[in-house]
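>>> Below are the sequence and a predicted model for it; my questions follow.
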Amino acid sequence: MRLSRYFLPVLKETPADAQIVSHRYMLRAGMIKQASAGIYSWLPLGYKVLKRIEQIVHEEQQKAGHIPMLMPTLQSADLWRESGRYDDYGQEMLRITDRHDRDMLYGPTNEELITDIFRSYVRSYKDLPLTLYHIQWKFRDEIRPRFGVMRGREFLMKDGYNFDLTKEDALHAYNRHLVSYLRTYERMGLQAIPMRADGGPIGGDYTHEFLVLAETGESEVFYDSEITDLTFGDREVDFDNVEQCQAVLEEFTSRYARTDETHDEALFNEIPEDRRRVARGIEVGQIFYFGTKYSEAMGANVQTAEGTQVPVHMGSHGIGVSRLLGAIIEASHDDKGIIWPEGVTPFHVGIVNLRQGDDETDAACEALYASFKALGLDPLYDDRDERAGGKFATMDLIGLPWRITVGPRGLKNGVVELTSRRTGESEEMPPEEAVKRIAAIYEGV
């Protein structure tokens, strides 16, 4: 993309109502615009990152054997009355009456709707196990929406639902999701710690939240510092292998890590003092096992091999797709702007032309741009007739992980400058070498 033809409404000043880093930088970088309290329009740059995050979630869900679908944003209140949650959910639920006086709601989650789908089509144990998921907009009428996309009213969420014959099978689905989520977050450049949590209005005896450590986190968290040394890395996991998934779960959950809702001071004090940590965390996902809570209430039964009817065991699993964008910025920024990890960056590399209109410099930039496009990479070429300082400030603010600077002085020596946004280190090299270096970085990302 050529920046002269892109819509990137960057701001020089920080909006007064932006309280945390991610909100400030998302507004300044022209990623979002507030439409009303807690509701945002996603402008082109923000939308690109949102779609990259969404794609990673899709890929990792399907690697784990989960099947994508799409459910509506509006749901019938009758389903929620059937499960018993319509009156219990509280004022966060946006309740609507249509022109025929039917009670509707803007879905905050989808346990009832997916259970209704399941009971309409699945009759036999032979159709299990089954995990369905979708990525869809949700609405929760927060009393005080704040912090931009971190605590908005409308948000994009992946929610998945497993259906299993037995508790043992359902707990394997739980473990499978935990492994899948660890892979998902690491691909986004995040370390998200699974922490013992409270089931809240969804319910369930087994639940873990995934939290990213950040000073601006809403939750107080307590953990053993050894857990921050764990990485999923390049390990290959067979998601059908019960023992393998269980081993990963035990590795990542055996050390103490809890939110303030489930914190146990006595257990925490058993950890050596030098490893005890108290910090703030941003929730970016949660997994639940809640057994037959919904299937019993809504008649979601299957026939067993012995011919008896039993309610299926269920769990649900959410990832805050739009919230992740803010969490990544909170975890990866400096005083100049955002620093995107390679896995989610809106553009793979920025090209800065230091002397727009100079024939040799223009030609070198065009050649770089064409080379990246030919490799299937997505460059952002700053071809504006602007001062060099303004171009560098824009690149730093929007946070592309790599920048190639092209100017007459370097071209006389046959080189361009490749700069890492994260470290600030620069290296001069021939243009062809810079292209190869960037291509190698993104191979397999």
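That came through fine.
>>> alpha carbons only for contacts and neighbour counts from here, please
Will do.
>>> residue boundaries of the strands in the stretch 101-250 of the chain?
103-106, 130-139, 154-164, 192-196, 206-213, 219-224 (DSSP state E, counting those that start in this stretch).
>>> got JSON lines for the ones you listed, with mean neighbour count and distance to residue 294 too?
Listed next are these as JSON lines, based on neighbours: other Cα atoms under 10 Å; distance: least, Cα to Cα, whole Å:
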{"stretch": "strand 103-106", "mean neighbour count": "18", "distance to residue 294": "18"}
{"stretch": "strand 130-139", "mean neighbour count": "20", "distance to residue 294": "15"}
{"stretch": "strand 154-164", "mean neighbour count": "23", "distance to residue 294": "11"}
{"stretch": "strand 192-196", "mean neighbour count": "24", "distance to residue 294": "22"}
{"stretch": "strand 206-213", "mean neighbour count": "24", "distance to residue 294": "15"}
{"stretch": "strand 219-224", "mean neighbour count": "20", "distance to residue 294": "28"}
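>>> Dump those to CSV, plus distance to residue 303.
As requested, the strands of the stretch 101-250 of the chain are arranged in CSV below (distance: least, Cα to Cα, whole Å):
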stretch, distance to residue 303
strand 103-106, 32
strand 130-139, 15
strand 154-164, 12
strand 192-196, 34
strand 206-213, 26
strand 219-224, 43
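>>> try this one next to it:
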Amino acid sequence: MRILQSLRFSLYQSNNSSHPSTICLPTTLFGPFNSSTQKRWKKPLVSAQTRLEDRTRDTQLDKLTTQLTKLDNIFKLHDLMSQRKRGPFVSVQIMSRWRKLAGLNVGIGAFVHHYPHVFEVFIHPVKRNLCCRITMKMLNLIKEEENAMKQCELETVLRIKRLLMMSVNGTLHVHALRLVRRELGLPEDFRDSILGKYSKDFKLVDLEVVSLVERDENLGLAEIEKWREKEYREKWLNEFETRYAFPINFPTGFKIERGFRDKLKNWQRLPYVKPYEIKELVRVRTCGGVERYEKRAVGILHEFLSLTVGKMVEVERLAHFRRDLAMEVNVRELLLKHPGIFYISTKGNTQTVFLREAHNKGCLVESNPIYDVRRKMLNLVLLGRRCTKELHATKESDSDNVVCEVKEDVKGDGVSVI
């Protein structure tokens, strides 16, 4: 220390002697004994974002999300094309304006040419410009999906009734149902074809609120209860172990830390208010209230995903049901706390949550008619530019027998109708 102090003093004198007109402050040398500020180790912040980044990835569900994003973009383009009144086709120049509306990262021309089994590009016989229309294969599958929705109409009514039975006041917003219309297998005009048709079951309180006329206690059995009964009978487990348990299926490569198994075992035994039970909500400030409240939210999310067609839904759309279903929690953080039950995929522009027990190798364990049709659509999209010889043969045969009639009385900025 004396040596360091002498060095500082000598430097201070040399600075003052060389520059007498200026005042030079003593310089502090670097060393382990002269640091005036103490640096403390800070515990890393654990939040929903950090858990999302550090989670164990499921490559199969991520791949499925990427494929379904392409199919969703095609559905958006089809909706935009069907809104045009000029005819069953649209010019590629007009479609280029829909890039942001369809959520595409590439140009419309490149996207359309990449899927020749879905989009048919041809030259207009009068305007001589590039036009696009949906192929007959895709149109037949869209009609098949509509027929499947009509056949499963009674099952769709039961889904909505169960959602209303899970809500606190027996009401839901129509706007929230409209956001998850495809996930629930609802038709586009479900307000008239479902809610208006079955007036004995549903009642419109306001223009945007639907309520349940009468509860049906036969529908009060959740899907998780069927799994618990099966586990109790087949595996001869104790009722105390399976009464409030959930199926756990961790992704490949999931690291189990010390003490995790004991915490999971205690959580599985923790009692909670089940989704369809009418009881007072658990007070958070009571003993074990936070854990029981969160487990009730997990049960509601599990039942909600079980009611969907593909056992998946976007995380942002779940936020529209938080108040009606009494889930005043951070939904994304709650989903990340239970990686053995739910999985969040960040592929695409949104975050999608999957029910892990319902999927196996990127497919549903138990399929349904609507899902089967959508799987056919996905397979048609995944063909890409393969197997296009048949398409060229059909185009040549159709071009020889085409008779064009142009309707000149229709006005607009689009292409003339043939």
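On my side now, so go ahead. Bear in mind the structure is a predicted one, so any value in this text is a computation, not a measurement.
>>> Mind telling me the TM-score for this superposition?
A TM-score of 0.24 describes the superposed chains when it is computed by TM-score structural alignment, normalised by the length of structure 2; 178 aligned residues with a Cα RMSD of 7.3 Å.
>>> Ok, which of the strands of the stretch 101-250 of structure 1 comes nearest residue 34 of structure 1?
Taking Cα to Cα as the criterion, strand 154-164 is the member of the strands of the stretch 101-250 of structure 1 that comes nearest to residue 34 of structure 1, at 11.3 Å.
>>> Hey, what's the angle from that closest one to strand 130-139? Just curious.
Counting by axes from the mean of the first three to the mean of the last three Cα atoms, to 10 degrees, strand 154-164 of structure 1 lies at 160 degrees to strand 130-139.
>>> Counting by contacts, list what strand 154-164 of structure 1 packs against.
The criterion is 3 or more Cα pairs under 8 Å, 6 or more residues apart in numbering; DSSP states H and E, and the helices and strands that strand 154-164 of structure 1 contacts are strand 130-139, helix 167-187, strand 313-320, helix 321-331.
>>> need those in JSON lines with distance to residue 46 of structure 1, can you?
Putting these into JSON lines (distance: least, Cα to Cα, whole Å) gives the following:
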{"stretch": "strand 130-139", "distance to residue 46 of structure 1": "16"}
{"stretch": "helix 167-187", "distance to residue 46 of structure 1": "18"}
{"stretch": "strand 313-320", "distance to residue 46 of structure 1": "15"}
{"stretch": "helix 321-331", "distance to residue 46 of structure 1": "8"}
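>>> and residue 388 of structure 1, which of the strands of the stretch 101-250 of structure 1 is closest to it?
Taking Cα to Cα as the criterion, residue 388 of structure 1 comes closest to strand 206-213 out of the strands of the stretch 101-250 of structure 1, the separation being 35.6 Å.
>>> any idea of the angle that closest one forms with strand 219-224?
Using the same axes, to 10 degrees: strand 206-213 of structure 1 against strand 219-224 is 100 degrees.
>>> do you know how far residue 94 of structure 2 is from residue 17 of structure 2?
Distance of residue 94 of structure 2 to residue 17 of structure 2, computed by Cα to Cα, to the nearest Å: 80 Å.
>>> wait, residue 174 of structure 2
For residue 174 of structure 2, the distance to residue 17 of structure 2 (Cα to Cα) stands at 84 Å.
>>> So for the two, which residue has more residues nearby?
For residue 174 of structure 2 versus residue 17, the count of surrounding residues by other Cα atoms under 10 Å is larger for residue 174: 18 against 11.
>>> Setting aside sequence neighbours, what's the nearest residue to residue 373 of structure 2?
The shortest distance from residue 373 of structure 2 to any residue other than its chain neighbours is 5.9 Å, reached at residue 145 (Cα to Cα, 6 or more residues apart in numbering).
>>> so what's residue 221 of structure 1 closest to, chain neighbours aside?
In space, residue 221 of structure 1 is closest to residue 259, 4.6 Å off (Cα to Cα, 6+ apart).
>>> Mind jotting down where the helices sit in the stretch 301-445 of structure 1?
In the stretch 301-445 of structure 1, helices defined by DSSP state H, counting those that start in this stretch lie at 321-331, 359-374, 388-398, 408-412, 431-442, listed in chain order.
>>> deepest of those helices, which one?
The densest packing among the helices of the stretch 301-445 of structure 1, expressed as mean neighbour count by mean count of other Cα atoms under 10 Å, is seen in helix 321-331 with a mean of 24.
>>> Would you agree residue 370 of structure 2 is in contact with residue 148?
Yes - A contact is recorded between residue 370 of structure 2 and residue 148 when judged using Cα atoms under 8 Å, the distance being 5.7 Å.
>>> Of those two, which one has the most company?
More neighbours surround residue 370 than the other of residue 370 of structure 2 and residue 148, with 22 against 18 (other Cα under 10 Å).
>>> Doesn't that one belong to a helix?
Yes - remark: residue 370 of structure 2 belongs to a helix, assigned using DSSP: H, G, I helix; E, B strand; the rest coil.
>>> Sort out which residues of the helix or strand that residue 391 of structure 2 is a member of are buried, please.
Residue 391 of structure 2 is part of helix 389-400, with elements assigned from DSSP states H and E. Residues of helix 389-400 of structure 2 classed as buried by neighbour count (16 or more other Cα atoms under 10 Å): none.
>>> can you give me the helices for the stretch 51-200 of structure 2?
Shown for the stretch 51-200 of structure 2, the helices assigned by DSSP H, counting those that start in this stretch span residues 59-82, 92-95, 99-102, 108-114, 136-151, 153-166, 174-179, 181-184, 190.
>>> Tell me which of the ones you listed lies nearest to residue 302 of structure 2.
Between residue 302 of structure 2 and these, the tightest spacing by Cα to Cα is seen for helix 153-166, at 11.9 Å.
>>> Summarise which helices and strands the closest one is packed against.
The helices and strands touching helix 153-166 of structure 2, judged by 3+ Cα pairs under 8 Å, 6+ apart, are strand 209-212, helix 289-307.
>>> can you tell which of those is closest to residue 397 of structure 2?
Closest of those to residue 397 of structure 2 is helix 289-307, at 45.4 Å (criterion: Cα to Cα).
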